[in-house]
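Participant: Got a sequence here, can you model it:
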Amino acid sequence: MDETSGQGRATLVRNGVEFAERDVVLLREIGETGSVARASSNLGRSRARDLSRIETLESAFGDLVERYRGGSDGGGSRLTKNAIQLVNQYERLQVVLSATARVPETVLEGTVETVTGELADVTTGIGTVRGLHDGAEPGDHVQIRIGADSITVLEPAADPDPDSTSARNRLSGTIDGIDRGKTVFTVRVDVDGTGFRALVTKDSADRLALVEGRDVVITWKATATWLAHEI
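Facilitator: This next block holds a predicted model:
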């Protein structure tokens, strides 16, 4: 488990090879110029190194750049459908990270158990968690990212039946610390050794009498849970 805050950059990983922003920039430029050589020149990079990087990426992610000959321009390079999908996936992940860049996150790791439409059930060390996925399949290893602003803290006695609420994820834990701001508190909740962060207004914290050592229940919606997997 880890918790993060601050500006984040997306990274997709397969077989130990990372696909990051630098690679997205290269593929975009190849798509626009129709040439690896022109793309490298425009970006001030080495063509040989870019070709080597493309080979490394293709060894993990599949064909990304298609070379062709002939035509009025004598040939060139174009992105494959796979490359376009990969760039789109990266950009969608980056949008999510940018939107939550200043919100503390809880990050879990687990294995996809089942997939139903846009949602996946993931087995973790603290139970099954449900969240939105982008092409995950059963057996995939994923990270589960939960923003502190999406978690609701409840008294155990007020814990609703899971079938009566849209917050399908719920866990029991104990408050192990509270960082008090002027109007918003960050409540730290321990769930079987895993730390969660939840943002709670001062009024709500006072109303719930939240103090260190108190047992609570945390809930959050599956649609507020993002799965980032090693594809």
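Participant: rest of the way, CA atoms for contacts and neighbours
Facilitator: Will do.
Participant: where exactly do the helices run in this structure?
Facilitator: With helices called from DSSP state H, the chain shows them at 21-33, 36-43, 47-61, 81-99, 202-208.
Participant: Give the buried residues for the third one.
Facilitator: By 16 or more other Cα atoms under 10 Å, the buried positions in helix 47-61 come out as R47, D50, I54, E55, L57, A60, F61.
Participant: and it, how far out from the chain's middle?
Facilitator: Offset of helix 47-61 from its chain centre (Cα atoms, centre = their mean, to the nearest Å): 25 Å.
Participant: who touches it?
Facilitator: Under the criterion Cα atoms under 8 Å, 6 or more residues apart in numbering, residues R14, N15, V17, E18, F19, L26, V36, A37, S40, S41, L64, V65 lie in contact with helix 47-61.
Participant: this one next, for a side-by-side:
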Amino acid sequence: MGEPTESGPDAAAGRGRAALIEDGVEFDGRDAALLRAVDAAGSVAGAASALGRSRARALSRIESMESAFGTLVERRRGGTGGGGSRLSTAGRDLLDRYERLQAVVAASAQVPETVLGGTVTSVDGELAAVDTPVGRVRGLHDDAAVGDAVQVRIGADAVTVYKGDEKVDPNATSARNRRRGRVVGVDAGETVSTVRIGVDSVTFRALITAESAARLGLTEGEEVAIRWKATATRVVAHATESN
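Facilitator: You can find the predicted model right below:
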């Protein structure tokens, strides 16, 4: 089980993206929108309808979040006053925490990237698999084809750092890219710190809040695991440089 941490916005792609991570469960903008909709509609069904999602899928997502973050939505059965749902104190606190994180990372002027050179080995819909110096990496592509020389660009805001003994298979098929490495250094900021993680000959960068940096207690040379979503990874064709 990894330590809880926080990830910042996908600024490299021009979109604000913040995420809170607890026990491997991510709480991001879609989840915040779901909780806000429950608060506004007074029911999960009404929230799902407002967001264009199915009630079953909304309930399933709430249950997944509650497995990590605790009770977020209080359900009331029908009766003389009618049924419905409302946010718990923990749910409101989680929303407040997410909004504070989003404000912090949105204020960051620039988000560093890790850039890998590689060759496309397969394309499956919007995702491409690329052989890189750190193994096979998956990401969103723009008309890439098998055999193309590409850059794989990974925003530091998309990388999550975990401590523990989690086993990692770099070439396993997954919606997340996973690697193990060692902390090269931590560049502390007032509100956001940059962690540098060495994986083989490549240095990855991850943005975490000062709160998470203190909680993780990362030290130089310490072994850690990193993850980043394939959908937060950009594959850019016809690149020649890497780092």
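Participant: Just the TM-score for the two chains, thanks.
Facilitator: Taking TM-score structural alignment, normalised by the length of the first structure as the basis, the two superposed chains have a TM-score of 0.53; 133 aligned residues with a Cα RMSD of 2.8 Å.
Participant: List only buried entries from the contacts of helix 47-61 of the first structure.
Facilitator: Among the contacts of helix 47-61 of the first structure, those scoring as buried are V17, E18, F19, L26, V36, A37, S40, L64, V65 (criterion: 16+ other Cα under 10 Å).
Participant: Give me the aligned partner of the last one over in the second structure.
Facilitator: Residue pairing (TM-score structural alignment): V65 of the first structure is not matched to any residue of the second structure.
Participant: who are the neighbours of the longest helix along the second structure, in terms of helices and strands?
Facilitator: Secondary structure of the second structure read by DSSP H shows that its longest helix is helix 89-106. Helix 89-106 of the second structure sits against helix 29-41, with contacts defined as 3 or more Cα pairs under 8 Å, 6 or more residues apart in numbering; DSSP states H and E.
Participant: okay, the angle between the helix it packs on and helix 89-106?
Facilitator: Comparing the axes of helix 29-41 of the second structure and helix 89-106 via axes from the mean of the first three to the mean of the last three Cα atoms, to 10 degrees yields an angle of 130 degrees.
Participant: Just put the helices of the first structure in a markdown table and tack on distance to D179 of the first structure.
Facilitator: A markdown table is the format used below for those (distance: least, Cα to Cα, whole Å):
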| stretch | distance to D179 of the first structure |
| --- | --- |
| helix 21-33 | 34 |
| helix 36-43 | 45 |
| helix 47-61 | 42 |
| helix 81-99 | 22 |
| helix 202-208 | 11 |
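Participant: Between the ones you listed, which one is closest to I144 of the first structure.
Facilitator: Checking the helices of the first structure against I144 of the first structure by Cα to Cα gives helix 81-99 as the closest, at 12.5 Å.
Participant: ok so, going back, tell me the gap between the longest helix of the second structure and the middle of its chain.
Facilitator: Distance of helix 89-106 of the second structure from its chain centroid, counting by Cα atoms, centre = their mean, is 15 Å.
Participant: May I see the buried residues of that helix?
Facilitator: Buried residues in helix 89-106 of the second structure, defined by neighbour count with 16+ other Cα under 10 Å: G91, R92, L94, L95, Y98, L101, Q102, V104, V105, A106.
Participant: Then stretch 122-134 of the first structure?
Facilitator: So stretch 122-134 of the first structure, judged by 16+ other Cα under 10 Å, has buried residues V122, T123, T124, T128, V129, R130, G131, L132, H133, D134.
Participant: Over to stretch 28-46 of the first structure?
Facilitator: Residues of stretch 28-46 of the first structure classed as buried: R28, E29, I30, G31, T33, G34, S35, V36, A37, R38, A39, S40 (neighbour count, 16+ other Cα under 10 Å).
Participant: tell me the two of these that are most distant?
Facilitator: The widest separation within the buried residues of stretch 28-46 of the first structure (Cα to Cα) is 13.3 Å, between R28 and A37.
Participant: quick revisit: of all the helices of the first structure, which one comes closest to Q7 of the first structure?
Facilitator: With Cα to Cα, the closest approach to Q7 of the first structure among the helices of the first structure belongs to helix 81-99: 6.9 Å.
Participant: what residues are up against the aligned residue in the first structure for T231 of the second structure?
Facilitator: In the superposition onto the first structure, T231 of the second structure corresponds to T223 when matched by TM-score structural alignment. By Cα under 8 Å, 6+ apart, T223 of the first structure lies in contact with G131, L132.
Participant: And T223 of the first structure, how far from H133 of the first structure?
Facilitator: According to Cα to Cα, to the nearest Å, T223 of the first structure and H133 of the first structure sit 10 Å apart.
Participant: same check, this time on V107 of the first structure
Facilitator: V107 of the first structure is 15 Å from H133 of the first structure, by Cα to Cα.
Participant: possible to save the buried residues of stretch 122-134 of the first structure as CSV with distance to K182 of the first structure?
Facilitator: Formatted as CSV, these follow (distance: Cα to Cα, whole Å):
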residue, distance to K182 of the first structure
V122, 36
T123, 37
T124, 35
T128, 35
V129, 32
R130, 33
G131, 32
L132, 33
H133, 35
D134, 37
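Participant: any idea which of those is the one closest to S77 of the first structure?
Facilitator: Nearest to S77 of the first structure among these, with distances taken as Cα to Cα, is D134, at 27.8 Å.
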